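Novice: Pasted the sequence and its predicted model underneath.
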Amino acid sequence: MSGADGCKGQTVARRGFRVDGAGSVTQDTARETRTDRRGAVAAALMLAMALAALDSTVVSTAVPQIVGDLGGFSYFSWLFSGYLLAVTVTLPVYGKLSDTFGRKPVLVVGAVLFLLGSLLCALAWNMAALIAFRVVQGLGGGALQGTVQTLAADLYPLEQRPRIQARLSTVWAVSAVAGPGIGGLLASYADWRWIFLVNLPVGAVALWLIVRHLHEHRGEARPRPRVDWAGAFTVFACGGALLTALVQGGVAWDWLSAPSLALLGTGLALLGAAVVVERRAAQPIIPGWVWRRRTIAAVNLALGALGLVMVAPAVFLPTYAQTVLGLAPVAAGFVLSVWTLTWPVSAALSQHVYRRIGFRNTAMLGIGTAALILFAFPLLPYPGRAWQPTLLMLLLGAALGLFQLPLIVGVQATVGWEERGTATASILFCRQTGQTVGAALFGAVANGVLAARLGDAGDLDAVTGALDGGAVPEATRRAVADAVHTGLPGRGLRGDP
């Protein structure tokens, strides 16, 4: 798919957008939109994106205070996985609904659900209630994440989309990285319930801007839409079962335990049911064309692979930085997070590249560079210096920014209004699923390598102390550092000493 092909692939949407009477806004007429009004809608999209990203990480540093207040330590991991699972499995459902009923209703409903979930989280009386309300938050967060990126493509022409998508990427990255710090400050100096209460005024502003400034209108009379509710249920249930098995396997229970096998079996059975239901539906939630069209299918697979690759540094690098490099947890977190500095910059500049060489070649350049950088991680010296993995993460962020954005913009350019929500949700769902699979895969690899290499490191308490920087014998600490260094992606698989 070249740049020229992407432009030719644009079709004029049968349903457009207008911003306070400023004129119809479609792919081809977005430049006629009054800048201040479109800016107000863009601000609302960024606020919504910030909330969805912030709440994926903000709880992490407040866990001690939450557990101390509500109890339920053995279930606290569901505070994260419950939210992320709800976001992931609802993405394809909201994508189809936004194509059927319009972006605004879906975004408004999602914002209301998210704010309701935030309020209920702040009022939670025990851990089970808090987890349930986090799922409610995630049900709204799925609508925010998918619809925001679809709306950005609706409101901006092709040549301007890299800038708005790069801004959204920046907002997402900054919010996700800032989440733990904000959560820790609120939990330490106020109360953990404020982590959720602060969402209310910010979300209310975003909701007001959308309701006030975004207006959809129909270009022609259309029959009453039919919703594939059976397909929505089977997709939701199938995704929930399979992703829960992947997220909790090896954590809450063993991979071959009864709960894990039951979830996997149920998920596979529901997957078969979903295929049957979707093939028979007149308007399926996941239409077959998202896999029959080669361009979209290729991007689905590519972003699924991207999601998987993104997890590898997150799994290995913090432990490597603390045990091998001897960095404090805050410094180790900085080493990991620096790729959020170069990712959005590279994404914003990618338009200058794909206009010359096309979407596909730009993405190939990005993923090829990223592969070379990932192969450099096993070559990090021992013990090494902190600037070395930091530099690699900066370069990796730049490469992945060059890879992801051209694919998203390219897919959105090849579909019309009535397919864009489904197409966007499809590629985002694949990326999220790739991250889930990657977390399970690389987590299992890391645990396996460490378990195989730590025979001389002492008992579990000593190992835990070494990982946390506690006072342990030097021989134990060195054994742990050697095991972690050996366990870097690629090095452990090669069997290097």
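Specialist: Nice, thanks for sending it over. Numbers count the residues shown, from 1 in each chain.
Novice: going forward, measure contacts between C-alpha atoms and count neighbours the same way
Specialist: Fine.
Novice: List the contacts of the closest residue to A173 other than its chain neighbours.
Specialist: Closest residue to A173 apart from its sequence neighbours, by CA to CA, 6 or more residues apart in numbering: T340 at 5.6 Å. By CA atoms under 8 Å, 6 or more residues apart in numbering, the residues touching T340 are 170, 173-174, 397.
Novice: Which pair in those has the greatest spatial separation?
Specialist: Farthest-apart pair in these is V174 and G397; separation 13.4 Å (CA to CA).
Novice: tally of neighbours for L341?
Specialist: Applying other CA atoms under 10 Å, we find 16 residues neighbouring L341.
Novice: What are the boundaries of the strands in the stretch 201-350 of the chain?
Specialist: Taking DSSP state E, counting those that start in this stretch to define them, one finds strands in the stretch 201-350 of the chain at 215-218.
Novice: ranges for the helices of it?
Specialist: With helices called from DSSP state H, counting those that start in this stretch, the stretch 201-350 of the chain shows them at 229-248, 258-280, 289-292, 294-323, 329-337, 339-357.
Novice: is it true that L97 touches L107?
Specialist: No: using CA atoms under 8 Å, L97 makes no contact with L107, being 10.3 Å away.
Novice: what about those two, which has more around it?
Specialist: Set L97 next to L107 and count neighbours by other CA under 10 Å: L107 wins out with 28 against 23.
Novice: other SSEs contacting the one helix or strand the more buried one maps to?
Specialist: Here L107, judged by DSSP states H and E, is contained in helix 103-122. Packing contacts for helix 103-122, counted by 3 or more CA pairs under 8 Å, 6 or more residues apart in numbering; DSSP states H and E, involve helix 78-101, helix 127-155, helix 194-197, helix 199-213.
Novice: got the angle between the longest one and helix 103-122?
Specialist: Between the axis of helix 127-155 and that of helix 103-122 there is an angle of 160 degrees, by axes from the mean of the first three to the mean of the last three CA atoms, to 10 degrees.
Novice: circling back to that earlier point, now for L97 and L107: what residues contact both?
Specialist: Here L97 and L107 have no joint contacts, going by CA under 8 Å, 6+ apart.
Novice: mind checking how far the helix holding L107 is from the chain centre?
Specialist: Per CA atoms, centre = their mean, to the nearest Å, the displacement of helix 103-122 from the mean C-alpha position of its chain is 18 Å.
Novice: can you pull the buried residues of that helix?
Specialist: Within helix 103-122, the residues that count as buried by 16 or more other CA atoms under 10 Å are 103-104, 106-122.
Novice: what do you get for stretch 360-378?
Specialist: Here stretch 360-378 shows 360-363, 366-367, 369-370, 373-374, 377-378 as buried, counting by 16+ other CA under 10 Å.
Novice: let's bring in a second model and compare:
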Amino acid sequence: MDTEKATSSHEVSQNLTRVGSEALEPENFEAGNQTSSPYPEGIRFWLITSGMCIALFLTNLEIPIVTTSLVAITDDLGGFDKAGWLISSYLLGYVGVVVIFAKLSDIFGRKPLFATAISFFVIASAACGAAQTIVQLIVFRAFQGIGGGGCFALGVTMITDLVPPQKWAAFGTNIAIVYAISLLAGPIMGGAISERTTWRWVFLINIPCGVPALLLIVFAIPPGFPRHNVPNNAPQTFRSFLVKDAYKRLDFPGGILLLLATLTLTAGFHEADSAFPWKSAYVITLLTASIILWITLILWERHVTLADGDREPVMPWVFLKSRTVLGLLLGSTFLGGTWFVGVFTLPQKFQLVHNTTALSAGIRTMPFTFAAPLGAAWASSVTGRYKVPVIFVLFISAALQILGFSLLATLPDTMNVPARMYGFQIIAGFGCGITISLPAVVMPFIVDAKHRAVGMGAVGQVRIMGGAIVLSIATSVFHSYTKPRLGAHYHVSTSRFGHETNPEEVRSIYAQGYNRQMIVLAAFAGAQVLAASLLWKKKQVTI
């Protein structure tokens, strides 16, 4: 009898899971099947969207806002030699959890996971604002990144939950514009805060802004969303998760392998030629461990997918089998490098080479960051309204990035900012913007409904991972050029950004170092051409 009950319970659980996935398909919401629309409407839709946009704005703002605040932070806390970790620790925390949050939201629902992510982000931001040492700040930044990664995962995933398929492209582009505006505002806000008040407000500003986002998410999202309209679909709770054996759906080994593989890879590249030489045992061990972990993850996910049991793979094998999906993920990885390194490097170049203030550096970076949302809007228009195949739009994006970053690599080392630099920034930024939202918008059209959340989360995860890896490569190229040539001129302080003085020779060396970083970005833009080529079909992908 007990065995029969257990079997019956398992069948009911499987049926509800199947019905839940099918219920998310638009064709299953015809009249007579459901009593109301599966998508939030009216004021509820706008409240959810507002909360989501605020959360995405704040969590993405934390990437560039700190870039122009590094001088003020290290002047106060010391530890300039560890300043790079203030960026990398956030990215490492961010990149390690995106897919995991997306998968957990499939089981527990979007609402509790989104609320958890925002709460984590706000609390960690308060801790960052109260940090008394550079090491404390680095640790708190990693926790802040975990909250930020969760917010990004849920924000991107909910694009397909809030509007029907015919509106995915336009809605996704609007969300990408919010994302791009946050990166536009970050350097300016960071510079203004550093010059006018304490750097701690770079982090503390998230508290009064993040709490309203949390309240909107908690009170506006229906319980059980996005399956709130499915009959007899009670929201999953932690108790039912344990009692009903729903935890068996979680791919714990896959999640752990994904987290460790990502962290060892990004940490290895970050430390290479920075704290440790490339040939050091530390770097070699990290990178070797990462390769082993990635291979193990792939084999494990293949096993889980082919077993077709209760466990739901955190990175479905179908993603690696599909040439189209693989092309989108690789393209997003390379874009992460060109975009994030551009946002990180350009303000530094203005301060060190052209001797501008932090605020001025943020303003002068605006052509790059402002062009990105324009590129995203253009991509949405040509792919959604005019049905231009996605592959051709990706080719255009890569070509503009190659051109823009190559031109930026040719700039002279003059004290004055050449006027053409702003035009070159626009070309590169517009090219990056085209691909910011496109892979995430395309993903739901080429994967099964049950893999949408993980697929869209994976796009964000690999983009951040690419940013962390390419940032470390570009930094290594910069140091390998500048350190031997600076010689007696070079003086790294534990508190100040760079050197005690700024003679012409030193400034010229820095300028050439930054130009070489632009060459690195042009190369990764070229790699996007190869990634986009994987999307080639007789009948091209359109949205």
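Specialist: That came through, no problem. Computed from a prediction, not measured in an experiment: that's the story for all the values here.
Novice: What is the aligned counterpart of E278 of the first structure in the second structure?
Specialist: If you follow E278 of the first structure across to the second structure using TM-score structural alignment, you land on E301.
Novice: Neighbours of that match, how many?
Specialist: Using other CA under 10 Å, E301 of the second structure has 23 neighbouring residues.
Novice: That one touches V318, doesn't it?
Specialist: No: using CA under 8 Å, E301 of the second structure is not in contact with V318, being 9.4 Å away.
Novice: show me what contacts I73 of the second structure?
Specialist: Residues near I73 of the second structure by CA under 8 Å, 6+ apart: W199.
Novice: How is it assigned, secondary-structure-wise?
Specialist: helix (DSSP: H, G, I helix; E, B strand; the rest coil).
Novice: Please report how far it lies from I65 of the second structure.
Specialist: 12 Å (CA to CA, to the nearest Å).
Novice: Could you say which helix or strand holds V492 of the second structure?
Specialist: Judged by DSSP H and E, V492 of the second structure forms part of no helix or strand.
Novice: Hmm, it is touching H499, no?
Specialist: Yes: in this structure, V492 of the second structure is within contact of H499 by CA under 8 Å, at 5.9 Å.
Novice: Count residues in the vicinity of the nearest residue to G72 of the first structure once chain neighbours are set aside, would you?
Specialist: Distance criterion CA to CA, 6+ apart; nearest residue to G72 of the first structure, sequence neighbours excluded, is M127 at 5.5 Å. For M127 of the first structure, the count of nearby residues is 22 (other CA under 10 Å).
Novice: likewise P223 of the first structure?
Specialist: Per other CA under 10 Å, the neighbour tally for P223 of the first structure reads 5.
Novice: Show me what A419 of the second structure lines up with in the first structure.
Specialist: Taking TM-score structural alignment, the alignment pairs A419 of the second structure with W387 from the first structure.
Novice: Ok, L257 of the second structure next?
Specialist: Per TM-score structural alignment, L257 of the second structure is aligned with T234.
Novice: just checking, A206 of the first structure touches A44?
Specialist: Yes: counting by CA under 8 Å, A206 of the first structure touches A44, with 4.4 Å between them.
Novice: and the longest helix along the first structure with helix 103-122, angle?
Specialist: Among the segments of the first structure that qualify as a helix by DSSP state H, the longest is helix 417-453. For helix 417-453 of the first structure against helix 103-122, the angle by the same axes, to 10 degrees is 40 degrees.
Novice: any idea how far the residue most central in space within the first structure lies from A439 of the first structure?
Specialist: By CA atoms, centre = their mean, the first structure has its centre lying nearest to Q432, at 5.3 Å. For Q432 of the first structure, the distance to A439 of the first structure equals 11 Å [CA to CA].
Novice: Can you name the residues in contact with stretch 111-127 of the first structure?
Specialist: With contact meaning CA under 8 Å, 6+ apart, stretch 111-127 of the first structure is reached by 48, 67, 70-72, 75-76, 129-130, 133-141, 143-144, 193-197, 199-200, 203, 207.
Novice: and that stretch, how far from the chain's centre?
Specialist: Per CA atoms, centre = their mean, the centroid offset for stretch 111-127 of the first structure relative to its chain is 21 Å.
Novice: swap in stretch 67-87 of the first structure?
Specialist: Using CA atoms, centre = their mean, the distance from the centre of stretch 67-87 of the first structure to the centre of the chain it belongs to is 18 Å.
Novice: try stretch 377-396 of the second structure
Specialist: Counting by CA atoms, centre = their mean, stretch 377-396 of the second structure comes out at 22 Å from the chain centroid.
Novice: do stretch 282-290 of the second structure as well
Specialist: That offset, for stretch 282-290 of the second structure, works out to 24 Å (CA atoms, centre = their mean).
Novice: quick revisit: so which of the buried residues of stretch 360-378 of the first structure belong to helices?
Specialist: Per DSSP H, the subset of these in helices is 360-363, 366-367, 369-370, 373-374.
Novice: Format those as TSV; extra columns: distance to S24 of the first structure.
Specialist: Formatted as TSV, those follow (distance: CA to CA, whole Å):
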residue	distance to S24 of the first structure
R360	31
N361	33
T362	32
A363	32
G366	35
I367	37
T369	41
A370	40
I373	45
L374	45
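Novice: Alignment lookup: V95 of the second structure to the first structure.
Specialist: With TM-score structural alignment as the matching criterion, the partner of V95 of the second structure in the first structure is T88.
Novice: Pull the most distant pair out of the buried residues of stretch 360-378 of the first structure.
Specialist: Maximum distance among those (CA to CA): 28.5 Å, for R360 and P378.
Novice: how about the counterpart of I217 of the second structure in the first structure, what does it touch?
Specialist: Using TM-score structural alignment as the criterion, I217 of the second structure maps onto I210 of the first structure. Residues near I210 of the first structure by CA under 8 Å, 6+ apart: 41, 44, 104, 108.
Novice: mind redoing it with 10 Å?
Specialist: Contact partners of I210 of the first structure, counting by CA atoms under 10 Å, 6 or more residues apart in numbering, are 19, 40-45, 104-105, 107-108, 204.
Novice: and what of P277 of the second structure?
Specialist: So P277 of the second structure contacts 271, 283-284, 476 (CA under 10 Å, 6+ apart).
Novice: gap between it and S480 of the second structure?
Specialist: P277 of the second structure is 10 Å from S480 of the second structure, by CA to CA.
Novice: How many neighbouring residues does the closest residue to G333 of the first structure other than its chain neighbours have?
Specialist: Among residues not flanking G333 of the first structure along the chain, P318 sits closest, at 6.3 Å (CA to CA, 6+ apart). Neighbourhood size, P318 of the first structure [other CA under 10 Å]: 22.
Novice: likewise S24 of the first structure?
Specialist: Using other CA under 10 Å, S24 of the first structure has 22 other residues around it.
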